[in-house]
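A.B. asks: please find the sequence and the predicted model below.
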Amino acid sequence: MASNHKPPTSRPSSRAGMGLGARPPSTSLRPPSAALLGSGIPPGTARPGTRGTPVGTGVVFSSQIKVADRPVTQQGLSGMKTGMKGPQRQVMDKSYYLGVLRGKINELTTEISKLQKEIDMHNQENSVYLSYEKRAESLASEIKEFQGQLADYNMLVDKLNTNTDMEEVMSDYNLLKAQNDREAQSIDIIFTERQA
């Protein structure tokens, strides 16, 4: 049994040491960035815990993922929002300006019709107000007449309640009538003088 075992010094010189003429092993010729793992998979692409990567190392992503870029809705993940739309009409020719002008004309006509309706409503209110004002003047004159009659009736009730004689009432009436006649004559004289 001992005869089958070869001593370590019996190895060929190309494998035993790195002499000047010796060829280096093939793994030392590759750059470290391109080195493959034991299974031949580039680093960072194998799943953790497989033969390609050790169990304790994790996978590093090449770009940062932002959760705000993929908002969650009730139906699931929504797509990424695209940029703003560009102008919908690149060339503004005669038809474009005619369309804008028609839109503005429509806005002006609706505003004019609205103002015309307001004017008509104000005119109707003014006519109703004038008719009500005339009616109020006639009713005010009637109220004054009725107030005079009510004052006469109240004075008569007062005289009856105080048991005044009829002769006293007639004497008061004659005095007031004479005073009113004198004042009416003086007013007529002043009126004729002013007219002259």
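C.D. replies: It's in.

A.B. asks: rest of the way, CA atoms for contacts and neighbours
C.D. replies: Noted.

A.B. asks: show me where this protein has its helices.
C.D. replies: Under the criterion DSSP state H, the chain carries helices at the ranges 13-16, 94-161, 166-195.

A.B. asks: which one, of those helices, ends up nearest to T73?
C.D. replies: Using C-alpha to C-alpha as the measure, helix 94-161 is the one of the helices of the chain that comes nearest T73, at 38.9 Å.

A.B. asks: S14: how many residues sit nearby?
C.D. replies: If you count neighbours by other C-alpha atoms under 10 Å, S14 ends up with 13.

A.B. asks: let me fix that, I meant to ask about K159.
C.D. replies: As a burial measure, K159 scores 15 neighbours (other C-alpha under 10 Å).

A.B. asks: dropping in the other structure now:
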Amino acid sequence: MTLWFKRIAIAVVVFELAYLALVNLALQLPVTQTLLNKIRPDKFEVTWEEAWTWYPFRVHARGVSANGQSRRQQWQLELPVGSASISLLPLIFKHVNLSDLYGEDVEYFQRPRLKPDNDYATVRAFFPPIRNRELSEAEPLPTGKRGWTINITNARVVGSHNVWFYQVRGAIDGELQTDIHVRTRGGPFSLSNG
């Protein structure tokens, strides 16, 4: 019994050390960001100045910049300091589950992609700029495809935050904490436990 316990303990320690070495090395190499951004450059781009992990599926980062677009929206996030845990298996089923998200001095911008039947003449000049994304026409939603579900539990941000949704811009100082649940393709959006 003691021999099996020692073997299991050694295996766990070896796994953790290998994980720390390999994942932290990958997070430091510029090629990691390059490869990640080649997956769906039309949908998503992310960069960071430095990132590290102490245990599986939890990442800490500095200088995070991300932007992307769906068929109907474009967005940008700037995060000087942040961390989060992610569940990988649900990604297969189009579920993004983040937990214990932490950020400082968050900037978030979002604007619509233009619908041909809407007149944006009076508000278009007030939409936020999105890095590396031209303001383009919305794409039709394909039928029969299900959207993504995004669950962020225990999100906490501190500092000075700037948000810009469409033509509405705001700033807030302090600490915000909430759970966020979103279903894309026009599904529900909710904030709870805030």
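C.D. replies: Perfect, I can see it now. In this text the structure is predicted, and so the values were computed from the model without any measurement.

A.B. asks: what's the TM-score here?
C.D. replies: The TM-score (TM-score structural alignment, normalised by the length of structure 2) is 0.18; 46 aligned residues with a C-alpha RMSD of 3.8 Å.

A.B. asks: make CSV out of the helices of structure 1 and add distance to V72 of structure 1.
C.D. replies: What follows is the helices of structure 1, written out as CSV (distance: least, C-alpha to C-alpha, whole Å):
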stretch, distance to V72 of structure 1
helix 13-16, 61
helix 94-161, 41
helix 166-195, 98
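
A.B. asks: do you know which of these lies nearest L77 of structure 1?
C.D. replies: Between L77 of structure 1 and the helices of structure 1, the tightest spacing by C-alpha to C-alpha is seen for helix 94-161, at 40.0 Å.

A.B. asks: give me the helices and strands touching the helix or strand harbouring T178 of structure 2, please.
C.D. replies: The secondary structure element spanning T178 of structure 2 is strand 168-183 (assigned by DSSP states H and E). If contacts are counted by 3 or more C-alpha pairs under 8 Å, 6 or more residues apart in numbering; DSSP states H and E, strand 168-183 of structure 2 sits against strand 149-165, strand 189-192.

A.B. asks: list the buried residues in it.
C.D. replies: Neighbour counts over strand 168-183 of structure 2 (16 or more other C-alpha atoms under 10 Å) mark 177-183 as buried.

A.B. asks: got the angle between it and strand 149-165?
C.D. replies: Strand 168-183 of structure 2 and strand 149-165 are oriented at 170 degrees to each other (axes from the mean of the first three to the mean of the last three C-alpha atoms, to 10 degrees).

A.B. asks: which one of the helices and strands packed on strand 168-183 of structure 2 is the most hemmed in?
C.D. replies: Mean neighbour counts were taken over those using mean count of other C-alpha atoms under 10 Å, and the top value, a mean of 18, falls to strand 149-165.

A.B. asks: which residues of structure 2 fall in helices?
C.D. replies: Shown for structure 2, the helices assigned by DSSP H span residues 2-28, 30-38.

A.B. asks: what residues of the first one count as buried?
C.D. replies: Counting neighbours by 16+ other C-alpha under 10 Å, one finds that the buried residues in helix 2-28 of structure 2 are 19-20, 23-24, 27.

A.B. asks: same question for the shortest one.
C.D. replies: Residues 33, 37 are the ones in helix 30-38 of structure 2 that count as buried (16+ other C-alpha under 10 Å).

A.B. asks: so can I have CSV of the helices and strands packed on strand 168-183 of structure 2 showing distance to R58 of structure 2?
C.D. replies: Below are these laid out as CSV (distance: least, C-alpha to C-alpha, whole Å):
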stretch, distance to R58 of structure 2
strand 149-165, 14
strand 189-192, 23
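
A.B. asks: what about stretch 153-168 of structure 1, start to end distance?
C.D. replies: Using C-alpha to C-alpha, to the nearest Å, the end-to-end distance of stretch 153-168 of structure 1 comes to 17 Å.
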